[in-house]
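> no sequence for this one, just the structure:
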């Protein structure tokens, strides 16, 4: 039985289309893999100007102080891009917009948080949320560094051992507290007005400053801080985070805490 020429052409066209589509798709995947392999990472080390958020006049977004991929494999470059350049920048922008024309706009952020009651009620929550986000994240970038980790030193180490029994006990209690934060928030090592250390947690972007404590160190347990790498495994993130810590900076914050009381 002879197949009409038109039907043979249709059959060939379908087979040819599927073959060509497979080749093109495969080539795109290979090209993508090749680009990632050549650069070592699909993420750029620096953002372009178009990616940067204009935070306006007033408070400014502090630089990280290290490359976006410097904390890998514990925190990915993509996470750092989004966390610093988008989330933190948005807090700063919202804070500046809320405080525009207010006398507290010229004060350090910790002072603003201490004096929230002086603000008009219609902007108080916005400043609390976004001002807390700015203060918390500004601290967060500073207490991490490339090739971090290790153990606390000096007076901070003595205070931790005196309060919690050992550094191991401190880390375990800190992680447990962080894992129990419901939803979004922070886990903190803070100093009270008597200079005594305590582990606490806060919801959302609340700072320990709101309750009269001084934040010595804190870990962000909002999902945007870890989800790209750890998904729902917050305890894995909490354990890995210790490998990023800058104990010298945390020790300085402990000294500041004692002077601030």
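That came through fine. Note that the coordinates shown come from a computational prediction; the quantities given were computed from them, not determined experimentally.

> could you use CA atoms for every contact and neighbour count after this?
Will do.

> was I right about residue 59 contacting residue 96?
Yes - between residue 59 and residue 96 a contact is recorded at 6.4 Å, counting by CA atoms under 8 Å.

> need the overlap of contacts for the two.
Counting by CA atoms under 8 Å, 6 or more residues apart in numbering, the residues touching both residue 59 and residue 96 are residue 105.

> contact partners for the residue nearest the centre of the chain?
Most central in the chain under CA atoms, centre = their mean is residue 225, positioned 4.2 Å from the mean C-alpha point. Taking CA under 8 Å, 6+ apart, we find residue 225 in contact with 79, 83.

> the structure to be compared is supplied as follows:
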């Protein structure tokens, strides 16, 4: 199967000023397209050609893992946002966050701190482990909770190309502002699967 860049569920300027149109065009339109193109070239004529990205991530190593995971991570990231989505979790996810961190605000602070303190490039994740417990993790480079058997729920990209156009070297500000566009109904649907 050949992978394609899925169209975003919002316009290129709809997340501004949190994420500018220029960042969307470069980060999603160019960086993400390159990861997808690379995966398609690498899997052609191999057993990976018939696998979904999630399976490739769990089984591949090296350059194929890096490109497949980055392709999947970026789609997951950009599809967590909405210009007019729900700005706080509800139901079972809200209860789980409150039980584990005491409040949404405490969770957000710990999540941001994980992203700020990740050295170099990578991702900060909220995922659900096989026992159903919520986990915040820092993953370097193309890392993904999928490789640990966890269910990813939310991720923030802390590669410089994710924020440099809009925030220069202000990673902490970038991470804090992303809460303004997270659509918690999307995160909940992942949690409830």
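It's in. The shown structure was predicted, so the numbers you read here are calculated from the model rather than taken from an experiment.

> overlay the chains and give the TM-score.
Here the TM-score for the pair of chains, by TM-score structural alignment, normalised by the length of the second structure, is 0.96; 193 aligned residues with a CA RMSD of 1.2 Å.

> corresponding residues in the second structure for stretch 229-246 of the first structure?
Mapped onto the second structure using TM-score structural alignment, stretch 229-246 of the first structure covers residues 166-183.

> buried set for that stretch?
166, 171, 174, 175, 176, 179, 180, 181, 182, 183 (16 or more other CA atoms under 10 Å).

> between those, which is closest to residue 109 of the second structure?
residue 176 (8.5 Å; CA to CA).

> aligned to residue 55 of the second structure, what sits in the first structure?
Using TM-score structural alignment, residue 55 of the second structure pairs with residue 111 in the first structure.

> packing partners for the helix or strand hosting its match?
Element membership for residue 111 of the first structure (DSSP states H and E) is helix 109-114. On a contact count with 3 or more CA pairs under 8 Å, 6 or more residues apart in numbering; DSSP states H and E, helix 109-114 of the first structure meets helix 121-142.

> report the buried residues of the helix it packs on.
Quick answer for helix 121-142 of the first structure (16+ other CA under 10 Å): 124, 126-142.

> now it, how far from the centre of its chain.
14 Å (CA atoms, centre = their mean, to the nearest Å).

> from the buried residues of stretch 166-183 of the second structure, which ones fall inside helices?
Cross-referencing these against helices under DSSP state H gives 166, 171, 174, 175, 176.

> residue contacts, the first one?
Taking CA under 8 Å, 6+ apart, we find residue 166 of the second structure in contact with 19, 20, 23.

> for the second one, same thing?
By CA under 8 Å, 6+ apart, the residues touching residue 171 of the second structure are 116, 158, 163.

> name the element the last one belongs to?
The secondary structure element spanning residue 163 of the second structure is helix 160-167 (assigned by DSSP H and E).

> strands of the second structure, start to end?
With DSSP state E, the ranges of strands along the second structure come out as 122-128, 134-140, 151-157.

> against the first structure, where does the last one fall?
With TM-score structural alignment applied, strand 151-157 of the second structure matches the range 214-220 in the first structure.

> hmm, residue 157 of the second structure is touching residue 75, no?
No - the criterion here is CA under 8 Å, and residue 157 of the second structure misses it with residue 75 at 11.2 Å.

> distance check, residue 85 of the second structure against residue 184 of the second structure.
Residue 85 of the second structure is 7 Å from residue 184 of the second structure, where distance means CA to CA, to the nearest Å.

> which one's more surrounded, these two?
residue 184 (23 against 15; other CA atoms under 10 Å).

> longest helix anywhere in the first structure?
The first structure, longest helix under DSSP H: helix 5-39.

> that one corresponds to what range in the second structure?
Under TM-score structural alignment, there's no match for helix 5-39 of the first structure.

> quick check: the gap between the match of residue 55 of the second structure and residue 213 of the first structure.
Applying CA to CA to residue 111 of the first structure and residue 213 of the first structure gives a distance of 13 Å.

> out of these two, name the residue with the larger neighbour count.
Each of residue 111 of the first structure and residue 213 has its neighbours counted (other CA under 10 Å); residue 213 has more, 23 against 12.

> surely the more buried one and residue 191 touch.
Yes - applying CA under 8 Å as the test, residue 213 of the first structure and residue 191 come out as touching, 5.6 Å apart.

> matching residue 140 of the second structure against the first structure, which residue comes up?
So, by TM-score structural alignment, residue 140 of the second structure is matched to residue 203.

> give me the neighbour count for its match.
Residues near residue 203 of the first structure, counting by other CA under 10 Å: 15.

> my read: it touches residue 186, true?
Yes - contact criterion CA under 8 Å: residue 203 of the first structure and residue 186 qualify, at 6.5 Å.

> from residue 257 of the first structure, how far off is the nearest residue to residue 203 of the first structure once chain neighbours are set aside?
Among residues not flanking residue 203 of the first structure along the chain, residue 185 sits closest, at 4.2 Å (CA to CA, 6 or more residues apart in numbering). Distance of residue 185 of the first structure to residue 257 of the first structure, computed by CA to CA: 22 Å.

> pick out whichever of these two has more residues nearby.
Neighbour tally, residue 185 of the first structure and residue 257, criterion other CA under 10 Å: the higher count belongs to residue 257, 22 against 19.

> tell me which element that one falls in.
Using DSSP H and E, residue 257 of the first structure falls in helix 247-260.

> which other residues reach that helix?
With CA under 8 Å, 6+ apart, helix 247-260 of the first structure has contacts from 142-143, 148-156, 191, 195, 214-217.
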